[in-house]
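K.L.:
Whatever this is, show me its structure:
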Amino acid sequence: MALPAAFEQRMQRLLGEEYPAFRDALARPQARGLRVSPLKIAPEQFAAQAPFTLTPVPWAPEGFFYPDTERPGRHPYYEAGVYYIQEPSAMAVGALADAKPGERVLDLCAAPGGKTTHLAGRMHGEGLLVANEIHAGRAVILAQSIERMGVQNCIVCNETPERLARRFPEFFDCIVVDAPCSGEGMFRKDDNPAQSEWTPELPSFCAARQAEILDRAADMLAGGGRLIYSTCTFAPEEDEGTLSRFLERHSEFSVQQVPTPEKLSPAHPEWAKNGNPDTRYAFRLWPHKLDGEGHFAAVLHKNTGGRCDAPVLQETYSKKEREQLQTAEQMIADLVKQLPEGRLVLRKDKLWLLPEACQLDVTGLKIKRMGIEIGTLKKNRLEPAHALAHALAPEHFLQVCNLSAADGSAEAYLRGETFPYDGQKGWTAVAADGFVMGWGKCAGGIMKNHYPKGLRWVGK
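P.N.:
Purely as a prediction, here's the structure:
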């Protein structure tokens, strides 16, 4: 692998005797990983029954390596949201954040959703999770990840950090900033443009942007809360340097000393100009010391400040809309035994369920999704949303058709095929070995396929 000359010179200077091992590691194939969702199954239980060869990731209990010869991303379990394909080093961020049930958590730079769904798994559906992405196209991908993984308690935003900070001062208990960076840690990764786009000036440009994002995150963090800062670069200017400058600007923060996860290495304050000595409590993930790409991560604690609340959603409906909601409640009873606790909200013809923590007034913000999409109201009927199928366990549905991932029937469903089915007429959740993939509708002994056309397997 040909690396930029300026990058090599800097890394040789920093690593010294370690540089040959570092350089050799970048020439080896990248490690592959998946992270099991506790919202679907206990990670250890899945590992015991998985149809793949899995090896635990030491720094993330939900994470597993898998060999390059296997393709879990082309399996019905993936489509059912049982796991997320994620680069192993990236799993360290969610593990260090350690989001708790009942907390208010913000993933400020969230697309494509790996870290957000990691946080969601730790929260077990309790509390509020806000996932934000400033780029509209990537925010759509983020929303799709949240849907596939069946996350119930999430608000997906397409906003600037500045606008969010004005709306949510001192509001969150935990904020993750996986900051835009020069991407040096991803030089080895397949089909990644980081290397071709890299220039010697890029780390300085990224560091300025990181400072702006971190300052807004500091505004939104409640007193006593924690801020997790991470990058996927080796550049000290963006790692120890950005962190040191943040601590200069924000005396209310300190680097939290947390137990060192296995395989992670301490950061290097001496590599940054005027490096704060406390940045030694941050972590670096090196490709020559573990099976993964290059990352940097730190846990910061906000030592002062309060905790504020945000305005609660106030809905007003016309008489017609109130009647539609009452009718919808009756129609929902034909689909599921019981919905999670929350408030039904009508947005034009779409019906949503908002858990209590998600019932915020977000007027004026660009929202991609909020809570659980229940379905679309049409003439005298409710067409259930694909998101609803992912959000609930099989036992919550009135009718479930359980297919097998081993005999090809689940794959046929994912291709959009209909099939004979001797079941009750009506909407039916279709599962693969107990993991719900989507909807079908049974009529006349045939299961009509309602898996979304845009998600169907083609040529698989």
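K.L.:
use CA for all of it now, contacts and neighbours both
P.N.:
Noted.
K.L.:
doesn't residue 75 make contact with residue 437?
P.N.:
No - judged on C-alpha atoms under 8 Å, residue 437 makes no contact with residue 75 at a distance of 11.2 Å.
K.L.:
The two: who's more crowded?
P.N.:
residue 437 (28 against 17; other C-alpha atoms under 10 Å).
K.L.:
What helices and strands are in contact with the helix or strand that one falls within?
P.N.:
In the assignment (DSSP states H and E), residue 437 maps to strand 435-443. Counting contacts by 3 or more C-alpha pairs under 8 Å, 6 or more residues apart in numbering; DSSP states H and E, strand 435-443 is packed against helix 76-79, helix 386-391, strand 426-432, strand 446-449.
K.L.:
Now do residue 17: how many residues are near it, please.
P.N.:
The local packing of residue 17 (other C-alpha under 10 Å) involves 10 other residues.
K.L.:
Could you confirm it falls within a helix?
P.N.:
Yes - under DSSP: H, G, I helix; E, B strand; the rest coil, residue 17 sits within a helix.
K.L.:
which residues sit against stretch 264-277?
P.N.:
14, 59, 236-237, 240-241, 244, 247, 278-286, 290, 296 (C-alpha atoms under 8 Å, 6 or more residues apart in numbering).
K.L.:
Another for comparison:
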Amino acid sequence: MQLPRDFQIKMQDLLKEEYEAFIHSYDESKSQGLRVNTLKLSVETFLKESPFTLQQVPWTETGFYYEENSRPGKHPYHEAGLYYIQEPSAMAVGESVAPRPGEKVLDLCAAPGGKTTHLAAQMQQEGLLVSNEIHPMRARVLSQNVERMGIKNAVVTNETPERLAEHFPSFFDRILVDAPCSGEGMFRKDPEARAEWSLDNVARCSERQLAILNHAATMLRPGGKLVYSTCTFSPEENEGVIAAFIKAQHHFDIVEGPDYQGLSHGRPEWVAHAVPSLEKTRRIWPHLVKGEGHFIAVLRKGDGEQGQRLKPAEILKDHKLIKEYQSFVKASLNTIPKGQYALFGDQLYLVPDGMVSMKNLKVIRPGWHLGTLKKNRFEPAHACALALKNGEAKYTVNLSKDASEVVAYLRGETLNIDGAKGWYLVGVDGHALGWGKLSNNMLKNHYPKGLRWTGR
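P.N.:
Here you go, the predicted model:
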């Protein structure tokens, strides 16, 4: 593998006798992993049903290495959101944030959604998760992954850290800053990261990272936890950023990071003006563990002023406006979705508990998308289907993962089904895939056109 020459010189200077082992790791195959979505099933159930050969990732009970020829992204279980394909080292970040159900949590640089979906699984649909991405196209990918994993309590925004900081002073219990970086830790799996790397880009990244971290600090409540992570080895972007942040933000302390075999402590001696507590940060090296490069710093905010109480979200009070939806629920569901409704044009959402006003912010997904109010009828959303569990829909079509019908459904084809007229929740081995509408024993396919399988 051709690595940037300046990168090799820099790493040799930093690692010294470890350098040979480090550089040889680039000749090895990259590690690949998936994380079980415990919003939909337990790890034990998944392991019984899994068609893949798996090996446990040390730092998370829900993470597993899979073999290169497994192709889990091409399986119906992937479309059902039973797991998220995620680089194994990245799973240590979500474990470091460790949000609890009911908390207010921010993932500030969230696309494509690996860490957001990890946080959501830990929150178990309780509390408020704000997942932000500054780039519009990436924000849409983030929103799609939130949908696929059946997450009800996430709000996806497309904003700058500055605007969010103005809107949410001292608001969140936990914040993750998975900062954009030079990507050194991804060189083994991403040729583009190698091609774009330079010493100048490292310097630019460190300036941007510190600015983002400072904005995040203003949004954290006193006593809250802030986790900073990168997928780079660069001390300038890791220990250097944290040292500068701690010196500027005197009410923050570094606390001990995750402790697993193979994770290394931070190196204060690699940066100027360091603080000894940088040893509490963690770095993941590809020559020491099965995974790519990562850095994690866990920070705690000390005492300070509480933020002002934010205005609650505007919710729907006149339920007569959604009588078509209520008719759909009566005809098609065994349980009534609980929570507060909000209308955005003709789109109906169930907003998370603790939802506050998002006025003047760019919001991509303001909660659980239930569907569209059309003239004299209601059309349920794909997100509505993917967050339903077995038994919650009155009519279901359950397909086997190995059946030709499940592939036909994912391709958007019509299915021949005997049954009563109405909306059917189509699933694979008891796990929701999407909607179909039955009439005259023909199930019209409502699997979204943009997600349909082609050429399979």
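K.L.:
Superposed, what's their TM-score?
P.N.:
Remark: TM-score between the superposed chains equals 0.97 [TM-score structural alignment, normalised by the length of structure 2]; 455 aligned residues with a C-alpha RMSD of 1.4 Å.
K.L.:
Onto which residues of structure 2 does the strand holding residue 437 of structure 1 map?
P.N.:
Residues 431-439 of structure 2 are the counterpart of strand 435-443 of structure 1, counting by TM-score structural alignment.
K.L.:
on average, how far is the matching stretch from the matching bit in structure 1?
P.N.:
Stretch 431-439 of structure 2, aligned to structure 1 and superposed, deviates on average by 0.7 Å (mean C-alpha distance after the TM-score superposition for structure 1).
K.L.:
how far does that stretch sit from the chain's center?
P.N.:
Distance, stretch centre to chain centre, for stretch 431-439 of structure 2: 26 Å (C-alpha atoms, centre = their mean, to the nearest Å).
K.L.:
Show residues contacting it.
P.N.:
40, 79-80, 380, 382, 385-390, 417, 419-427, 443-447.
K.L.:
Could you tell me which of those count as buried?
P.N.:
Neighbour counting by 16 or more other C-alpha atoms under 10 Å classes 40, 79-80, 380, 382, 385-389, 419, 423-427, 443-447 among the contacts of stretch 431-439 of structure 2 as buried.
K.L.:
Next, the closest residue to residue 188 of structure 2 other than its chain neighbours: secondary structure please.
P.N.:
Distances taken as C-alpha to C-alpha, 6 or more residues apart in numbering place residue 26 nearest to residue 188 of structure 2, at 5.8 Å, with adjacent residues excluded. Here residue 26 of structure 2 is helix, with the state taken from three-state DSSP.
K.L.:
what sits against the residue in structure 1 that residue 26 of structure 2 lines up against?
P.N.:
The alignment partner of residue 26 of structure 2 in structure 1, by TM-score structural alignment, is residue 26. Residue 26 of structure 1 makes contacts with 1, 187-188, 287-288, as judged by C-alpha under 8 Å, 6+ apart.
K.L.:
Likewise for residue 116 of structure 2?
P.N.:
107, 110, 131, 146.
K.L.:
all strands in the stretch 301-450 of structure 1, in order from the N-terminus.
P.N.:
Applying DSSP state E, counting those that start in this stretch to the stretch 301-450 of structure 1 gives strands spanning 343-347, 350-354, 367-370, 372-378, 381-384, 400-403, 419-420, 426-432, 435-443, 446-449.
K.L.:
Next, format those strands as CSV and append distance to residue 48 of structure 1.
P.N.:
Listed next are these as CSV, based on distance: least, C-alpha to C-alpha, whole Å:
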stretch, distance to residue 48 of structure 1
strand 343-347, 38
strand 350-354, 34
strand 367-370, 34
strand 372-378, 31
strand 381-384, 33
strand 400-403, 20
strand 419-420, 31
strand 426-432, 17
strand 435-443, 16
strand 446-449, 31
